[in-house]
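Undergrad: Here is a sequence with its predicted model. Questions after.
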Amino acid sequence: MGESVYTLPAMPTARQAGCPFDPPKELVEAREHGPISRFVFPDGHEGWVVTGYDLLRSVLADSRFSSRKEFMRHHPLIDFGEIEVPPALPGEFLLMDDPQHSRYRKPLAGKFTVRRMRQLTERIEQVTAEHLDAMEKAGPPTDLVTAFAKPIPAIMICELLGVPYADRDSFQGDVEKFMDGETPDEELIAAYASVRTYLAELVAAKRADPTDDVLSDLIEGDLTDEELRGVSLILLAAGLDTTANMLALGTFALLRNPAQLAALRADPSLTEKAVEELLRYLTVGKTFMRTALEDVELGGQRVAAGSMVILSYNTANRDPERFSDPHVLDLRRQDGGHLAFGHGIHQCLGQQLARIEMRVAFAALVKRFPTLRLAVPAEEVVVRPETADVFGVKSLPVAWD
């Protein structure tokens, strides 16, 4: 066991020129050798990269693989040296295992059910229409990121949490800094501290004067102010960044696949499938990591206790053993079941909100602007680096007749 396995020479930091939607070629090549590859981290730690769909899904469901922050001692691009990684701060449940993880997630689960999110549809439609009206009034060209993709999910997560949308300039830029993969360390630390300070003030305000929102509901439980600040940070960052990048990058992908865009425009009932296919095809939350708590046999290899495993979600969602013609965007695809929202106990809490936001926004956008097109050559659209936590475009100049 473990004799013949491919070694990924380095973790890619960029995508192929002209292929912004495809996973880095190095990861695709690794998956072609098998669902698991060796990888030597910059500090010399011998770890693994999982690129196959079935194997990645199995890791996400396996409690022998930990999400705990203090076990993430190795970085795929940086040598940390002898730095000790501290445990997650109170409330930062994405970086915890059960039972600590469930303590935070359970009170939230009922706030993000399918039924509750569907009740928000009318409000999402209203917000979307308002931004399309503003785009139409201003006229082309416009940057779809700032005019459409960012504000819709930002308004919705702010309203859900009870964050005054008028305060968004106080935190949105800071959130983007610690998600974009390019911010210098000093600025990163300052941005993180700034958001936490803002959320501490918000929690105090909600405790003094609760309103009708998720954060005020959580205050009625047993979470401390510090825990509420951590939970709020996770929800705010995820709600602001992931859907915004899916809306912008998804529109870019549709504009580069005119036959698929025409099919969506001709048949609005295709919207739900279109959203699922865009989630699979783009997978903006690209990679996550786990640490083996004990020796585990994985894909025919012995993963030793303490070994770190990089999970390549976007490569798994392009696995030809799971999806036919995986590198093709097909809005009528029958083989669904992507991993864009993860799997297991850490599966994305806000996935139903994201789905409804995307269904409403994409349907309304293609209906309102039937001649929507890129306002610059596709090669000039600047994408986030592969080092960003969430992949996307920095801006998307568009025009219409």
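TA: Here it is on my side, so go on. The structure presented is a predicted model; accordingly, all values stated were derived computationally and were not measured.

Undergrad: contacts and neighbour counts: CA atoms only from here.
TA: Fine.

Undergrad: Past the helix or strand where residue 57 lies, which element shows up next along the chain?
TA: Assessed by DSSP states H and E, residue 57 sits inside helix 53-60. Remark: after helix 53-60, the chain's next helix or strand is strand 65-66, criterion DSSP H and E.

Undergrad: just checking, what packs against that next one?
TA: With contacts defined as 3 or more CA pairs under 8 Å, 6 or more residues apart in numbering; DSSP states H and E, strand 65-66 has these neighbours: strand 287-292.

Undergrad: angle of the strand it packs on against helix 53-60?
TA: Interaxial angle of strand 287-292 relative to helix 53-60 (axes from the mean of the first three to the mean of the last three CA atoms, to 10 degrees): 60 degrees.

Undergrad: Please list the residues outside the helix or strand where residue 156 lies that contact it.
TA: Using DSSP H and E, residue 156 falls within helix 151-161. Helix 151-161 is contacted from outside by 124, 127-128, 131, 164-165, 213-216, 232, 235-236, 239-240, 243-244, 357, using CA atoms under 8 Å, 6 or more residues apart in numbering.

Undergrad: okay, pairing it with this:
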Amino acid sequence: MALPLQHQRRRLDPAPEFQDLQEHGPLHEYDAEPGMDGRRQWLVTGFDEVREILGDHERFSSMRPVEDEADRAKLPGILQAYDPPEHTRLRRTVAPAYSARRMARLLPRIEEIVEEGLDDFASRGAPADFVRHAAWPIPAVIACEFLGVPRDDQAELSRMIRDTRESRLPRQRVASGMAVVDYTHRLVAGKRREPGDGMLSALVQEHGDRVGDDELAGLAEASLTMATEQMAAQLSTAMLLLMTHPGQMALLGERPELIDGAIEEVLRFASVVEAPSPRVALTDVTVAGRLIRAGEVVTCSMLAINRVRGDRFDITREKTTHLAFGHGIHHCIGAPLVRLEMRVILPAVVRRFPSLRLAVPEEELRFKPGRPAPFAIEELPVEW
């Protein structure tokens, strides 16, 4: 089945059709997203136009269109499913959990988790699948720690989160997904009775009377799955980029102070979120000289705007401009945690495995398109 254009890649690179489109303007009418009730659809491939649309929540809604409001899927706690004022209320309650102070407090535990995870990875011996044995389990434990999941529960919950996406058995994926949902509801009930550490406890203590249990459970589930799944995808692509650019990997080992630039270059060059949720025009609006009518659907392509034809991966790039985390009120709230994890994990891997390399020819690697999950590498066999 053909993928919609916004999900088409040539391995890590956007499909050449993106550059062809950009040469004909930043806004293009197309019809590739199912379930939009025949609404006219637009694909946006211009950087300025994407910023304009994502930053304009008054004229563009992130809520998926339905003919009857009673049919709208209820996704308590999922920020992308809200428009203001409910989005404003909920995001304000969550944002302090990602403050610089709380990230700094979490840092020592992240460092411990990373070292323990890499110890386990190394103990398996080469070759080993970096995706299964490092990229998934390390972020999963960090997500549990961030949320405040008791340590005795972290290993089993991490396995369930991975199985929701990685299990080859559809029945197992569904069962694991339901188990995660059930666990988050029990976790919220426990935090209501006896708050401890972590994001959920902070929300209960500081905003408990303004956030319902369903919203808290939704926030917990979204934080666990997204922080694990998207981080696993981004970490795997980061390591593939470094291994296939050994000069850049060696440079990062020699000059660890380049890590912040390396992170931004990874996010720009291989964004795992290829397009944020489609936006629906709330009124007639003109973008790039084209009239988008109320009710029409707009999809913004991160693949198109973060890359230019013929560019290269360069961790020394002086100015890295990208929208990998989106823009506007729906800018990824977890971005500080993603950057913090990568700031710890990437240098640790390079330091401990300086000769890390692919154990199979690069052309044998398989990739999973980013719908609805993030774009990801299925397996990444490595040796050292």
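TA: Okay, I see it. These figures come from a predicted structure and were not determined experimentally.

Undergrad: TM-score them against each other, please.
TA: The TM-score (TM-score structural alignment, normalised by the length of the second structure) is 0.89; 375 aligned residues with a CA RMSD of 2.7 Å.

Undergrad: how far is the helix or strand following the helix holding residue 156 of the first structure from where the chain is centred?
TA: As assigned by DSSP H and E, the chain's next helix or strand after helix 151-161 of the first structure is helix 168-177. Mean-position distance between helix 168-177 of the first structure and its chain equals 17 Å (CA atoms, centre = their mean, to the nearest Å).

Undergrad: Tell me if I'm right that residue 304 of the first structure and residue 295 touch.
TA: Yes: with contacts counted by CA atoms under 8 Å, residue 304 of the first structure reaches residue 295, the gap being 4.4 Å.

Undergrad: so what's the spatially most central residue of the first structure up against?
TA: Nearest residue to the geometric centre of the first structure (CA atoms, centre = their mean): residue 285, 3.5 Å. Residue 285 of the first structure sits next to 242, 313, 314, 340, 389, 390, 391 when contact means CA under 8 Å, 6+ apart.

Undergrad: What does it correspond to in the second structure?
TA: The alignment partner of residue 285 of the first structure in the second structure, by TM-score structural alignment, is residue 273.

Undergrad: Kindly name the residues of the second structure that line up with the helix holding residue 156 of the first structure.
TA: Going by TM-score structural alignment, helix 151-161 of the first structure lines up with residues 137-147 of the second structure.

Undergrad: what about residue 209 of the first structure, distance to residue 202 of the first structure?
TA: Note on residue 209 of the first structure: its distance to residue 202 of the first structure, by CA to CA, to the nearest Å, is 10 Å.

Undergrad: Between those two, which has more neighbouring residues?
TA: Each of residue 209 of the first structure and residue 202 has its neighbours counted (other CA atoms under 10 Å); residue 202 has more, 20 against 9.

Undergrad: re earlier: in PyMOL, how would I select the buried members of the contacts of residue 285 of the first structure?
TA: Under the burial definition 16 or more other CA atoms under 10 Å, those of the contacts of residue 285 of the first structure that qualify are selected in PyMOL by:
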select buried, resi 242+313+314+340+389+390+391
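
Undergrad: Show me where the second structure has its strands.
TA: For the second structure, applying DSSP state E gives strands covering 9-10, 13-14, 27-30, 41-44, 60-61, 128-129, 279-281, 285-287, 290-292, 297-300, 357-358, 367-368, 376-377, 381-383.

Undergrad: Tell me which of those strands sits nearest to residue 259 of the second structure.
TA: For the strands of the second structure, the distance to residue 259 of the second structure is smallest for strand 357-358, at 19.5 Å, taking CA to CA.

Undergrad: Okay, helices next: where are they in the stretch 1-150 of the first structure?
TA: 25-33, 53-60, 100-109, 114-118, 121-138, 144 (DSSP state H, counting those that start in this stretch).

Undergrad: out of those, nearest to residue 85 of the first structure?
TA: When the helices of the stretch 1-150 of the first structure are compared by CA to CA, helix 100-109 sits nearest residue 85 of the first structure, at 18.1 Å.

Undergrad: Tell me the buried residues in that closest one?
TA: Applying 16+ other CA under 10 Å to helix 100-109 of the first structure flags 101, 102, 104, 105, 108 as buried.

Undergrad: same question, stretch 392-400 of the first structure
TA: Within stretch 392-400 of the first structure, the residues that qualify as buried are 392, 393, 394, 395, 396, 397, 398, 399, counting by 16+ other CA under 10 Å.

Undergrad: quick one: what's aligned to the first one in the second structure?
TA: What that stands for is residue 392 of the first structure. The alignment partner of residue 392 of the first structure in the second structure, by TM-score structural alignment, is residue 376.

Undergrad: just residue 89 of the first structure next, same as before
TA: So residue 89 of the first structure corresponds to residue 75, using TM-score structural alignment.
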